[in-house]
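Peer 1: Below are the sequence and a predicted model for it; my questions follow.
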Amino acid sequence: MVKIYIVTTIVFHLSAGEIINLLPLPEETSTTGNIAELSHDKNLTSLEFANVLSAAVNSIAWIPQIIAKSIGYVPSLVNSNNNGEKVEQFVTEFKDSVHNEDAKLTIEGLLNKYNYACEVHKVITEDDYVLTLHRIPSNRSPVFLMHGILGSSDDFVIAGVESGLAYKLADLGYDVWMGNARGNKHSRKHALFNPTDERFWDFSWHEIGVYDLSAMIDYALNITQKSSLKYIGFSQGTTTFFVLLSERPEYNDKISVMIALSPVAYISRAKSPVIRLMSPGTTILSQFIKSLGFYEFLPDDSLVRILKLMICGTGPVGDILCSNIAFLTSGYDFAQLNVTNLPVIMGHIPAGSSIKQLAHYGQGLLTNDFAKFDYGEEDNILHYGVSTPPNYALENILVPIAIFYSDSDWLAHPSDVKRLYKRLNSVIDLYRIPFKKFNHLDYIIAKNVTYFVYNRVFRLLALN
């Protein structure tokens, strides 16, 4: 076991360096079996160790080339407009605020600090995951907030008391419920499996929609004794909503209105390098990662370094922003980025996800469909009764839906959003954010998010 660890460690260090680019692509035959056989030999000699290392390096030599081919062109996070003066100001503001205690406070700590009541609730799903709900209680209408990919309930408070969506809704008197999907930092328990067990991570956003969302909505309605609630989803929080209503249309009666912030269903035009990286996904890169025993998406330093060099270049701005996978996934909008609040944002995201969630999105890049997870022809027949994964039945959705989208979103491209709009039969508002650089994360962290997004959201909630 020690030998395997040493070899794996060396390989990952090599994968972050220049040497990897000098190695040829491996042949079709895998060297994984050779590595395993040699590594378990208790009498491994120096020569055999060298052979193991060589085989391991050869087995991953194709990864940087696959990365480059997969992500293709992506916008640069750091561009020529960020001149020396701006960069110096950025770094100074960041360093001045790096010790902000809010970065280390839990969501409960943040709510208590700013004098908002906070309740913590536990929900058990049909398939035995234990989920956490956070609530800012009120006697008025319940509003349910569902976070995005790599996010958590923290998404709705990290912008600060002046801009956080949960704070704003509570100030308006709403009963605010914030969900947490299985696998994020607040929902890492299961009746049978620990997060160290690969079976714990065998889920995509399909299971989050069908099992997690249904359980949390039912729980909130039971506690509040209401017949329906208002739903606000961001990013993956919209994906899971579309899954739930497509698969279990009886939930149409439990939701009075749905606000879709950066809706992600069709994803053929997504620019996100992390999602594009997973586009060969279910058959290439994700299988390689799984072969090493990684089922939770916790990108190791070598992967972050490769993406950082390709997207951010070098320099202090890139060093700060690209140290966080959330910005590599979603990009950032320099004009709307609150630099003094950046340590708080980076202290709360990413919150965790499964590789399968990202691979499921990557699948959509290849197929141009909004479909169930592709297990391969034989396993698809076992799961679905057909050789190809079925598309989600969006025609089952009857809830009034308001769609918010923007031009510079790396995940919800305007063309994909408009395609979704045409497939939905109950859209009451299609709103394009009137700021060209507005990006994916801006829906929860932009300096002027209340002006650009939330004021319209509040009007829609009041009318529905």
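Peer 2: Yep, it's here. No experiment lies behind these values; they were computed from the predicted model shown.

Peer 1: hey, let's count contacts and neighbours off CA atoms from now on
Peer 2: OK.

Peer 1: How is the most centrally placed residue in the chain classified with respect to secondary structure?
Peer 2: By CA atoms, centre = their mean, the chain has its centre lying nearest to residue 149, at 1.8 Å. Classification of residue 149 by DSSP: H, G, I helix; E, B strand; the rest coil places it in coil.

Peer 1: Tell me who's in contact with the residue nearest to it when sequence neighbours are not counted.
Peer 2: Distance criterion CA to CA, 6 or more residues apart in numbering; nearest residue to residue 149, sequence neighbours excluded, is residue 236 at 5.2 Å. By CA atoms under 8 Å, 6 or more residues apart in numbering, residue 236 lies in contact with 147-149, 205, 263-264.

Peer 1: ok, now residue 260?
Peer 2: Shown in contact with residue 260 (CA under 8 Å, 6+ apart): 232-235, 238, 401-404.

Peer 1: State the helix or strand in which it lies.
Peer 2: If you go by DSSP states H and E, residue 260 is part of strand 255-261.

Peer 1: Equivalent analysis for residue 13, please.
Peer 2: Going by DSSP H and E, residue 13 is part of helix 2-15.

Peer 1: where along the stretch 1-150 of the chain do the helices fall?
Peer 2: 2-15, 32-39, 46-60, 63-71, 84-97, 107-113 (DSSP state H, counting those that start in this stretch).

Peer 1: Those: which one's closest to residue 325?
Peer 2: helix 63-71 (15.0 Å; CA to CA).

Peer 1: Go ahead and measure how far that closest one is from the middle of the chain.
Peer 2: 20 Å (CA atoms, centre = their mean, to the nearest Å).

Peer 1: Against that first model, consider the following:
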Amino acid sequence: MALLGLLSLAALSFCVLVLLVEPRPAYGSSRGSYGLASTSPAPPLIGVCASTVAVHGYKCQEFEVETQDGYILSVQRIPEGRAGGGGTNKKPVLIQHGILVDGTTWFLNPPEQNLPFILADSGFDVWIANSRGTRFSRRHATLDPNKPEFWNWSWDELVSYDLPATFDFVFRQTGQKINYVGHSMGTLIALASFSEGKLVDKLKSAALLSPIAYLSHMTTALGDVAAKAFVGEITTLFGVAEFNPKGKAAATFLKALCANPGVDCYDLLSALTGKNCCLNSSTVDLFLKNEPQSTATKNMVHLAQTVRDGVVAKYNYGIANFNVEHYGEGQTASL
């Protein structure tokens, strides 16, 4: 798909791409546009099924999955293809998005080019994940998403809680081992889970799109500067624990990055990914109506650590005592 080139987390700083494009409102989002306060009430959220699946003639079901640490995740199911039929005991496929997007990102091309529809029409039982903090997964059993406590997580928690909860739910619903498709950060959390022996008892296969693990090989000046900028103190710098790419703090951060010598933000896409032969401009416009989504600032810091340190490890709190408190050892635990 053409969009995958745009979304690749081969550049940790993918988020900055959308910040230099003409501002547009996010479809179904509760926020204003790119750092500007909304002057009118936000439209009600329209779920993935109603907004992007059912309109193309596919059956779709919405589910809620609660993680062990209390986050309530939105999950969609496309049980059959547009033509219907296919019998029972279809093979389940769980599709996991990358960073700064949600499950909607799989539906931005024409139906015949959207992976979930292709799989459903090919006889699979398709499930779409939406990670914590994204538009349809901004709820918790006790925490308020407007408070910093809600955003105290990194991809460590996606490995420990989100992915296992979603896997368990799909496995219970279908009674079958799961075929997994992950993109970008969706590959990182899968690899980390597999390395710890998690999920493998419920896994049948894994397809990793734009896979990432070691990010230290990035060569773009902008990616390097962004990784060095995302240090532990950035939460204090922003004043918020939520990294909202459409917010004022993120726009200010980008402006500072672009002022660095050797960073050319005029052609930002090429600066991040190189020349892209196949990018569909109309897809970019649709993308900007739906994405990007928030993540935890701590998550961005964790990814930056992966770039700077050249290893895949759990979140480094930067102070030995803090790491001992969390992991029982002086340094972060390697995966």
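Peer 2: On my side now, so go ahead. Just so it is clear, the structure is predicted and the values come from calculations on it, not from any experiment.

Peer 1: Superposed, what's their TM-score?
Peer 2: TM-score for the superposed chains, counting by TM-score structural alignment, normalised by the length of the second structure: 0.76, backed by 284 aligned residues with a CA RMSD of 3.1 Å.

Peer 1: rewinding a little: which contacts among the contacts of residue 236 of the first structure does the second structure share?
Peer 2: Contacts conserved in the second structure for the contacts of residue 236 of the first structure, using both residues aligned by TM-score structural alignment, their matches' CA atoms under 8 Å: 147-149, 263-264.

Peer 1: Could you find the closest non-adjacent residue to residue 222 of the second structure?
Peer 2: Using CA to CA, 6+ apart, the closest residue to residue 222 of the second structure is residue 263 (5.5 Å).

Peer 1: Likewise for residue 274 of the first structure?
Peer 2: residue 329 (5.2 Å).

Peer 1: Quickly note the distance from the one you found to residue 273 of the first structure.
Peer 2: 6 Å (CA to CA, to the nearest Å).

Peer 1: sorry, back to before: the helix holding residue 13 of the first structure vs helix 46-60, what angle?
Peer 2: Interaxial angle of helix 2-15 of the first structure relative to helix 46-60 (axes from the mean of the first three to the mean of the last three CA atoms, to 10 degrees): 50 degrees.

Peer 1: quick one on the thing from earlier: so what does the residue nearest to residue 149 of the first structure match up with in the second structure?
Peer 2: In the second structure, residue 236 of the first structure lines up with residue 185, judged by TM-score structural alignment.

Peer 1: PyMOL command for the buried members of the kept ones among the contacts of residue 236 of the first structure?
Peer 2: Per 16 or more other CA atoms under 10 Å, the buried members of those correspond to this PyMOL selection:
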select buried, resi 147+148+149+263+264
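
Peer 1: For residue 176 of the second structure, list the residues it contacts.
Peer 2: 91-92, 202.

Peer 1: now that we have those, which one has the most neighbours?
Peer 2: The residue in the contacts of residue 176 of the second structure with the most neighbours, by other CA atoms under 10 Å, is residue 92 (27 neighbours).

Peer 1: Map that one across to the first structure for me.
Peer 2: In the first structure, residue 92 of the second structure lands on residue 142 (TM-score structural alignment).

Peer 1: which residues does its match contact?
Peer 2: Here residue 142 of the first structure is in contact with 174-177, 220, 224, 229-230 (CA under 8 Å, 6+ apart).

Peer 1: Go again with 10 Å.
Peer 2: Neighbouring residues of residue 142 of the first structure by CA atoms under 10 Å, 6 or more residues apart in numbering: 135-136, 173-177, 220-221, 224, 226, 228-231.

Peer 1: do the same with residue 229 of the first structure
Peer 2: Counting by CA under 10 Å, 6+ apart, residue 229 of the first structure has contacts 141-144, 175, 177, 217, 220-221, 253-258.

Peer 1: now the residues you listed: which count as buried?
Peer 2: Buried members of the contacts of residue 229 of the first structure, scored by 16+ other CA under 10 Å, are 141-144, 175, 177, 217, 220, 254-258.

Peer 1: Looking at the residues you listed, spot the one nearest residue 74 of the first structure.
Peer 2: Nearest to residue 74 of the first structure out of these is residue 258 (CA to CA; 31.0 Å).

Peer 1: Skip the chain neighbours and tell me the closest residue to the residue mapped onto that closest one from the second structure.
Peer 2: Superposed on the second structure with TM-score structural alignment, residue 258 of the first structure falls opposite residue 206. In this structure, residue 206 of the second structure finds its nearest non-sequential neighbour in residue 180, 4.6 Å apart by CA to CA, 6+ apart.

Peer 1: where does that neighbour land in three-state SS?
Peer 2: strand.

Peer 1: Let me know the closest of the contacts of residue 142 of the first structure to residue 116 of the first structure.
Peer 2: Within these, the smallest distance to residue 116 of the first structure is 6.9 Å, found for residue 136 (CA to CA).

Peer 1: In the first structure, what residue corresponds to residue 253 of the second structure?
Peer 2: Under TM-score structural alignment, residue 253 of the second structure pairs with residue 303 in the first structure.

Peer 1: so that match makes contact with residue 12?
Peer 2: Yes - between residue 303 of the first structure and residue 12 there is a contact at 9.0 Å, judged by CA atoms under 10 Å.

Peer 1: Pull out the buried residues from the strand or helix carrying residue 288 of the second structure.
Peer 2: Secondary structure from DSSP H and E places residue 288 of the second structure in helix 281-290. Neighbour counts over helix 281-290 of the second structure (16+ other CA under 10 Å) mark 283-284, 286-290 as buried.
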